[in-house]
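Asks: can you look at this prediction? I've put the sequence above it.
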Amino acid sequence: MKKIIAAACAAAFLLSAGCSAFPNESSSVILKESVPPAAEDKVYIPINYKEQVGMWLPYVRFPEIMQGKSEEQFRKAIRELLQDAAAENVNTLYFHAHPMGDAYYRSEIFPDGTFLDGDYDPMQIVIDEAHKLGISVHGWINPLRLQTDDEMKMLPDDYIVRKWIDNGEPFVRNVNGRWFLSPSYPETVELIEAAVGELLENYNIDGVHIDDYFYPSTDEEFDRDAFEKSGSTDLVQWRTENVSRYVKAIYDKVKSFDKRLLFGISPQGNIDSDYTSQYADVRRWSSEEGFCDYIVPQLYFGFENECCPFLQTLAQWEELVKDGVVTLIAGLAPYKLGREDEWAGAAGELEWINQPDIIDRQIAAVKNSSADGYALYY
């Protein structure tokens, strides 16, 4: 990952002994025993690890490694990126396959992503190159986020979301110039399931992953009609149930295909914000079976953060998963190295500049906690 780190911001980060992954003897592959009928004829055995060292590969990196690149150029870029990651013991990659109602894979439902301008399949190349190195690949999707208003006008008329917009259906709403699925309708949940289904059926992925874009807006007008028709009286509770409903639908979709595959969720690290701004019931997902296999809170805070100091916030998440229903992976933020943190308060504002070893120390803290790994966002 040395090249990744250099590109991100930090010169000396992750080169120390503190950067090493969890011991190899404890990073054993998880292979669950039961396989449903739908997967009996599959020869592929998913690769997943008891102790995860994850890395996100977000769509914001795609202009650099994909846009304007030939298939061979893209494959070379991915190979180098993964080799750097493997050298630092990364064993799990979250690849951004479906970031905004689009597809960085072969899809019969969604249009190609903006940065995919070559005639090749990025998802397949990533899987091929990652599996050569023993790296697990989880297809990362954003369930509700769609294209901007201008982008939508450029898409084919037969795109299902474009049809919904043209027909005035309530399933999609525009928020500040970008379209989003409204999760209160079964039609939108079915479309989310279809996106997951394409990945499961057409690729040897090892899991599915979603992050913290759970609800498009806190504005009461966003889904007022659906709320009023629901008969519910508590908007917050109703929206929270809507989110849990589609989260469970994804989990069930994954497990119905192959119980050995994993489903992971990466919510905001601030638990209160998960509820107040995202309607994400992280306490329930972390303590009840049937919502996820692993949870990766984005603990993108320094030790001196005045709102959510790292050690205290990590301990809060440890408490949430204490019953052992799900695996806790700590999401870390090397992208912040060398940057001012304007949301950290006076005490933590310059911590990421003045303390270049902050990620090393956070990894050490995670290893001494009850968490089962960490994941890095550059």
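Replies: Good, I have the coordinates. Residues are numbered from 1 along each chain as shown.
Asks: C-alpha from now on. contacts and neighbour counts both.
Replies: Fine.
Asks: tell me the contacts of E351?
Replies: By Cα atoms under 8 Å, 6 or more residues apart in numbering, E351 lies in contact with G302, E304, E340, D341.
Asks: for stretch 201-220, what is the distance to the chain centroid?
Replies: Relative to the mean C-alpha coordinate of its chain, stretch 201-220 is positioned 7 Å out (Cα atoms, centre = their mean, to the nearest Å).
Asks: and what of stretch 270-284?
Replies: On Cα atoms, centre = their mean, the centre of stretch 270-284 falls 16 Å from the chain's centre.
Asks: quick one: contacts of it?
Replies: 212-218, 236, 239-240, 243-244, 267-268, 299, 308, 313, 320.
Asks: G207 versus L200, what's the distance?
Replies: Remark: distance between L200 and G207 (Cα to Cα, to the nearest Å) = 9 Å.
Asks: what is in contact with the two at once?
Replies: Taking Cα under 8 Å, 6+ apart as the criterion, L200 and G207 both touch V254.
Asks: you'd agree N305 is in a helix?
Replies: No: according to DSSP: H, G, I helix; E, B strand; the rest coil, N305 belongs to no helix; its state is coil.
Asks: thought it was touching G345?
Replies: Yes: contact criterion Cα atoms under 8 Å: N305 and G345 qualify, at 6.4 Å.
Asks: neighbour count for these two, which is higher?
Replies: In this view N305 and G345 are compared by other Cα atoms under 10 Å, and N305 has more residues nearby, 19 against 13.
Asks: residue contacts, the more buried one?
Replies: N305 touches A344, G345, A347, G348, E349, counting by Cα under 8 Å, 6+ apart.
Asks: contacting residues around the third one?
Replies: Each residue near A347 by Cα under 8 Å, 6+ apart is listed here: E304, N305, E306.
Asks: the structure to be compared is supplied as follows:
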Amino acid sequence: MKQFFSIFIVFCMTFLLSTACEKKFPSGNGGVDFSSEASEEISEEPVIIDMAGYERFLKMEEKDKALSNRGFKDIGANKDYKAINYDIMKACWISQFDFSSVYYSNKKQRSESEFTKLVEQAYDNLLTLGFNTVIVQVRPNADSFYPSAYYPWSYYVLYKYGRFADYDPIRIMIDEAHERGISFHAWINPMRGMSSDNLKLIDSGYVMSEWIGTRKLYEYKNLNYLNIAYEDVRQLIINGASEIVRNYDVDGVHMDDYFYFGETPDFDNQEYRAAKLLDTSLTLQKFRYNNLNLLVSGIYSAIKAENETVLFGIAPAGNLKSMSTKYFADVGTWLSNDGYLDYIMPQIYFGMEHQTWSFPDTYERWSAITTNPNIRFMCGMSFGKAVSAYEGDGDQYAGTGKNEWIENKDVLQRSFEYAVGKDNFSGYAMFCYKYMFDPITGEENVKIAEELENCRDYMTDIIVGEVIS
């Protein structure tokens, strides 16, 4: 009897389940085809949707025409793009200061045709000096040079915060670069934000507007810095990097040295004290190291989730001592392990005769801690001190080498000679476009003429880059 009752219950449940399925998936034209062909389609890898990003997109698309025109894409939507990178990177940094007059004129965004012509001119100029890569600033102050669901349009592009662009300038810069075989790396500053006055101008749809007056933003020397002790703050920065790789055919994402800015305990003292309750041995250095390590590894993983061929690199300040005492960047961990970086590019803006941080000495110190063979080593270089020397100013921090750039016009040539001979040398980046060319007229800068002429061969003929990805 019990066995009969059990069979009866199973029969009833099966009948009810089949009836419910018929109502939800009726047969006929409106039904689901469970043929083998349809089954194959259903078994395909499911689409992953970034719901948080989509919600942010919906908040801004009606206001931002350029964002609406670009549309929303799923995670990994751009995974099939094959990044263009070279075995010897020969890059030029294009900062916000270089191109602000290119982005806007007469207090408004330049016309698309004017902007495109100036970009074409800049790239053609760089090709004459052998450059094969540009590192273009797209986020200097927790803002954006492209339509973003996370960050407001930058005043370097539109002259003023609170505005929206008529077109997408970064799309043009990427397209024009690739037409010339130039690799494009998007450059972001992770923690440095805008002034409090500018912060008040941004649209309420951006997440940072929700953080005004909270511990997640800290004002220092008239700028607000993002407090990466908070997970959602780190996630904002990570989302911004993902957004770039997902929506644009960039070949790399690049960060420089705007991390922490000295001990400034007020910045994160409450968060540090709370963390120390769980670990009494925790120092401020270890606390900040961990926060920044989580951010850097998070960005790396997010980029690779979007496109494995896109590189992630960092250009920290050349003074290695400042990494632990000022910026709190745990570069030793980054450079000895996988999962943080594809390349390191210390800013070795020093002459050959600098008393404490000469170019050769700085190169060797950074090279010694880059122990992971999967991480490429490059040099950050600059015409900045050549410009200063032309104007009669020496390097005030160089000690006995203060007048090296004034008395010699081959400092960069000798630096190239040293670096190119090293087995681990994988390229360089030169700061910056404006030091070499006028962004509007395109004319070469006479202030660096002698220094440039002496190192021109190294920049054009001797170092040849071949595509590796």
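Replies: Right, received. Where do you want to start? Since the model is a prediction, treat every value here as computed from it, not as a measurement.
Asks: now the TM-score, please.
Replies: Once superposed, the chains reach a TM-score of 0.86 (TM-score structural alignment, normalised by the length of the first structure), with 341 aligned residues with a Cα RMSD of 1.8 Å.
Asks: more neighbours, L200 and G207 of the first structure?
Replies: More crowded of L200 of the first structure and G207, by other Cα under 10 Å: G207, with 27 against 20.
Asks: looking for the alignment partner of that one in the second structure.
Replies: Correspondence of G207 of the first structure to the second structure, assessed by TM-score structural alignment: G252.
Asks: looks like that match contacts N307 (just checking).
Replies: No: assessed by Cα under 8 Å, G252 of the second structure is found out of contact with N307, at 10.1 Å.
Asks: can you report how many residues lie near whichever residue in the second structure pairs up with I358 of the first structure?
Replies: For I358 of the first structure, the aligned position in the second structure is occupied by V411, per TM-score structural alignment. By the criterion of other Cα under 10 Å, V411 of the second structure has 25 neighbours.
Asks: so who does V411 of the second structure touch?
Replies: Counted by Cα under 8 Å, 6+ apart, V411 of the second structure has contacts G351, M352, E404, W405, E451.
Asks: mind checking how far the match of G207 of the first structure is from F261 of the second structure?
Replies: 25 Å.
Asks: can you check K216 of the second structure too?
Replies: From K216 of the second structure to F261 of the second structure the distance is 16 Å (Cα to Cα).
Asks: tell me which of these two has more neighbours.
Replies: Neighbours were tallied for K216 of the second structure and for F261 using other Cα under 10 Å; the higher tally belongs to K216 (20 against 17).
Asks: excluding chain neighbours, what is closest to that one?
Replies: N227 (5.0 Å; Cα to Cα, 6 or more residues apart in numbering).
Asks: and if you look at Y349 of the second structure?
Replies: Closest to Y349 of the second structure by Cα to Cα, 6+ apart is M381, at 5.3 Å.
Asks: that neighbour: neighbour count?
Replies: Neighbour tally, M381 of the second structure, other Cα under 10 Å: 26.
Asks: could you find the counterpart of it in the first structure?
Replies: So, by TM-score structural alignment, M381 of the second structure is matched to L332.
Asks: before we move on, what about A275 of the second structure?
Replies: Match for A275 of the second structure (TM-score structural alignment): S230.
Asks: what does C92 of the second structure give?
Replies: In the first structure, C92 of the second structure lands on M55 (TM-score structural alignment).
Asks: which stretch of helix or strand covers that match?
Replies: Per DSSP states H and E: M55 of the first structure is located in strand 52-57.
Asks: have a look at how far, on average, that strand is from the second structure.
Replies: Compared with the second structure after fitting, strand 52-57 of the first structure has a mean deviation of 0.9 Å; criterion: mean Cα distance after the TM-score superposition for the first structure.
Asks: if we can go back for a sec, what lines up with the residue nearest to K216 of the second structure in the first structure?
Replies: Match for N227 of the second structure (TM-score structural alignment): S182.
Asks: that older thread, from L412 of the second structure, how far off is the residue nearest to Y349 of the second structure?
Replies: From M381 of the second structure to L412 of the second structure the distance is 8 Å (Cα to Cα).
Asks: OK, contacts around L93 of the first structure?
Replies: G54, M55, W56, L57, I135, S136, V137, H138.
Asks: quick revisit: max pairwise distance over the contacts of N305 of the first structure: which two?
Replies: Spatially, the most separated pair among the contacts of N305 of the first structure is A344 and A347, at 7.2 Å (Cα to Cα).
Asks: that older thread, still contacting in the second structure, which of the contacts of A347 of the first structure?
Replies: Retained in the second structure (both residues aligned by TM-score structural alignment, their matches' Cα atoms under 8 Å) from the contacts of A347 of the first structure: E304, N305, E306.
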